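A.B. asks: I need the structure of the sequence given here:
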Amino acid sequence: MPKTSAFRSAGVALVLLLTGAGCSPVDSPAAADSRPLALTTFTVLADLAENVAGDVIRVESITRVGAEIHGYEPTPSDLIRADGADLLLANGLGLESWFDQFTADIDAPTVVLSDGVEPISIAVGDYKGRPNPHAWMSPVAAEVYVDNLVTAFSDLVPSATETFQANGAAYTAKLRAAAGDLSSAVASLPDDQRMLVTCEGAFSYLARDAGLDEGYLWAVNQEGQGTPQQAARLIDTVRERDVPAVFCESTVSDAAQQQVVTDSGAQFGGVLYVDSLSDGEPVPTYLDLLRHDIQLITRGLDGRV
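C.D. replies: Here you go, the predicted model:
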């Protein structure tokens, strides 16, 4: 049986079990909400979508806070939720390797929010030449996501088009303010301190916006991440550039990066957020994520760890 069909069979069985136990999904608060449902692949996209949707559309994320999005394995309950969605929202650019199979038998339309973004190609490693999928890490590129959300939601609920347009314009203004904050923060750094070193190459778009050079252990989450060879190459780079601080992301292990710290003499600058928001502080929203990362990066590169 194909994997998707197996998910579907298991999901149907779960619904029957819940119904038989007196816990029908229609009794849940979400089922009582008559608004259209837009389902995103991860929490960052959900926050972007909620800012455009306002009160007109209910937005939920398939993955929970803290989930690693690249190799996520959908559950039967995920499939049930997708079956009940009116719209599916994905990042695209190869980020969600599981998504095509997940949606193979689902009727809801899918919108790829990165459509229209000029991708940055991965320069090294097994993924060389492929697009870097983390385009939302640029507040400039995130404006494209907002435009796509306005269009998608207007197609779904045409009567609320003006609301979506107004919400999108207001949020775009906040993105532009965040982009200005990024440029101003990095402008205060000496030229020779403008190198961002992370576990994953998830900051290429943000680095481009800010005028930062970039170094990382691996380009995209993959098996064998943080190998001794990867660490050795990065240690050499950190020593050559005299990088004061290195970072890692919240959804991956920092063990290999801690080895870089030990062998290079750099400080560990802290945990950055990329693929997931947090449950409360420090990054409950996408704008908080940008602010947190910008502040942490500039403090680390300025030697204030």
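
A.B. asks: contacts, neighbours, all on C-alpha from now
C.D. replies: Fine.

A.B. asks: Contact partners for Met195?
C.D. replies: 212-215, 241, 243, 301 (Cα atoms under 8 Å, 6 or more residues apart in numbering).

A.B. asks: and the gap between it and Asn91?
C.D. replies: Distance, Met195 to Asn91, by Cα to Cα, to the nearest Å: 27 Å.

A.B. asks: for the stretch 151-300 of the chain, what spans make up the helices?
C.D. replies: With DSSP state H, counting those that start in this stretch as the criterion, the stretch 151-300 of the chain has helices at 161-187, 204-210, 228-241, 255-264, 286-301.

A.B. asks: Quick one: these as a markdown table, columns for distance to Ala104 and mean neighbour count too.
C.D. replies: What follows is those, written out as a markdown table (distance: least, Cα to Cα, whole Å; neighbours: other Cα atoms under 10 Å):
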| stretch | distance to Ala104 | mean neighbour count |
| --- | --- | --- |
| helix 161-187 | 29 | 18 |
| helix 204-210 | 30 | 21 |
| helix 228-241 | 36 | 16 |
| helix 255-264 | 37 | 18 |
| helix 286-301 | 29 | 21 |
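
A.B. asks: To compare with the earlier structure, here is another sequence to fold:
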Amino acid sequence: MAVACVAAALTGCASPAPAAPEDDGRPLVLATFTVIADIAREVAGDAARVESLTRVGVEVHDYEPTPGDLVRTEGADLVVTNGMGIDDWLLTLVERADAPHVVLSDVVDPIPIETGHYAGNPNAHAWVSPAEGARYVEALRVAIGDLVPAERDAIDARAAAVTAALEAEGERLREGVERLPEQHRVLVTCEGAFSYLARDAGLAEASLWPVNAGGQGTPQSIAAVAGVVAETRVPTVFCESTTHPGTQQQIARNAGVRFDGGLHVDSLSEPDGPAPTYLALIAHDIDIILEGLGA
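C.D. replies: Next up is the predicted model:
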């Protein structure tokens, strides 16, 4: 009955959700998008079945949930969202579910967005920083351990291993940034999704727009980014895999610098791509940033 009541409101405008695997008896942990689903999967191991509502490559900010998403949410044993606005589209579904709900960004000291329509709102992309990603791991360690207490020791061990890997990546990033000329310690991206990583690594940040859902940049923001590139002569400007790169490519051409559109933020890649897991995403982005900036 619940599905029938909301089916008209939950249209199929969004990309189809992944097909739900058959129930194998384990508790279901349902996450809003592929990145946080994989963090949960790394922590849970075989103790739970972990699924993502959205597919690889889907733009998360303006996703529109479907009736099938409601069915899956009502069948979950634990619902995992990022929070801070990026996946608020799930909140109306969560309200109908009996499952516990963990909001991963509740453990984050938020960095506010400074410009544009979203100014003053928190930047939602904390997981891009290895240090903040480790906070997500800890929140999931507790939540999944509470869900499957008989597996708590194994869950704790997996969480510790993921945290150690993230700490190593964070150290690699900081050491690489320290090798850069100070003038080139600037991360120029399309979406302002790297504020937490930039802060933790000692990088300045410039972006064309603060949130993908907010548009493709204003004349003022485009001019500002072009000015930063001209002043600093950074070797490379970047874009994220789920954004439109045309404006950034033009800035790169005008300035005579490289363009790299391979950063992954809101979505993992396909299994044969460069970021099929969360840890691979972190390592891949750090590789691209350090290589692009000349470390």
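
A.B. asks: Just the TM-score for the two chains, thanks.
C.D. replies: For this chain pair, the superposition-based TM-score is 0.91 by TM-score structural alignment, normalised by the length of structure 2; 286 aligned residues with a Cα RMSD of 2.2 Å.

A.B. asks: and the most centrally placed residue in structure 1, what does it touch?
C.D. replies: What sits nearest the mean C-alpha location of structure 1, by Cα atoms, centre = their mean, is Asp275, with 3.3 Å. By Cα under 8 Å, 6+ apart, the contact list for Asp275 of structure 1 reads 42-44, 67-69, 251.

A.B. asks: What's the match for it in structure 2?
C.D. replies: The alignment partner of Asp275 of structure 1 in structure 2, by TM-score structural alignment, is Asp266.

A.B. asks: Hmm, Phe33 of structure 2 is touching Val60, no?
C.D. replies: Yes: contact criterion Cα atoms under 8 Å: Phe33 of structure 2 and Val60 qualify, at 7.0 Å.

A.B. asks: More neighbours: which of these two?
C.D. replies: Higher neighbour count among Phe33 of structure 2 and Val60: Phe33, with 25 against 20, using other Cα atoms under 10 Å.

A.B. asks: wait, what's in contact with the more buried one?
C.D. replies: 52-55, 60, 266-267.

A.B. asks: what's the closest of these to Glu178 of structure 2?
C.D. replies: Distance ranking of the contacts of Phe33 of structure 2 against Glu178 of structure 2, using Cα to Cα, places Asp266 first at 27.0 Å.

A.B. asks: Residue in structure 1 paired with Glu95 of structure 2?
C.D. replies: That one, Glu95 of structure 2, aligns with Ala104 by TM-score structural alignment.

A.B. asks: Just give the closest residue to its match, not the sequence neighbours.
C.D. replies: Thr4 (7.4 Å; Cα to Cα, 6 or more residues apart in numbering).

A.B. asks: ok, that neighbour - how many residues close by?
C.D. replies: What Thr4 of structure 1 shows, counting by other Cα under 10 Å, is a neighbour count of 17.

A.B. asks: Which helix or strand contains it?
C.D. replies: Secondary structure from DSSP states H and E places Thr4 of structure 1 in helix 3-20.

A.B. asks: mind checking how far that helix is from the chain centre?
C.D. replies: On the basis of Cα atoms, centre = their mean, to the nearest Å, helix 3-20 of structure 1 sits 29 Å off its chain's mean C-alpha point.
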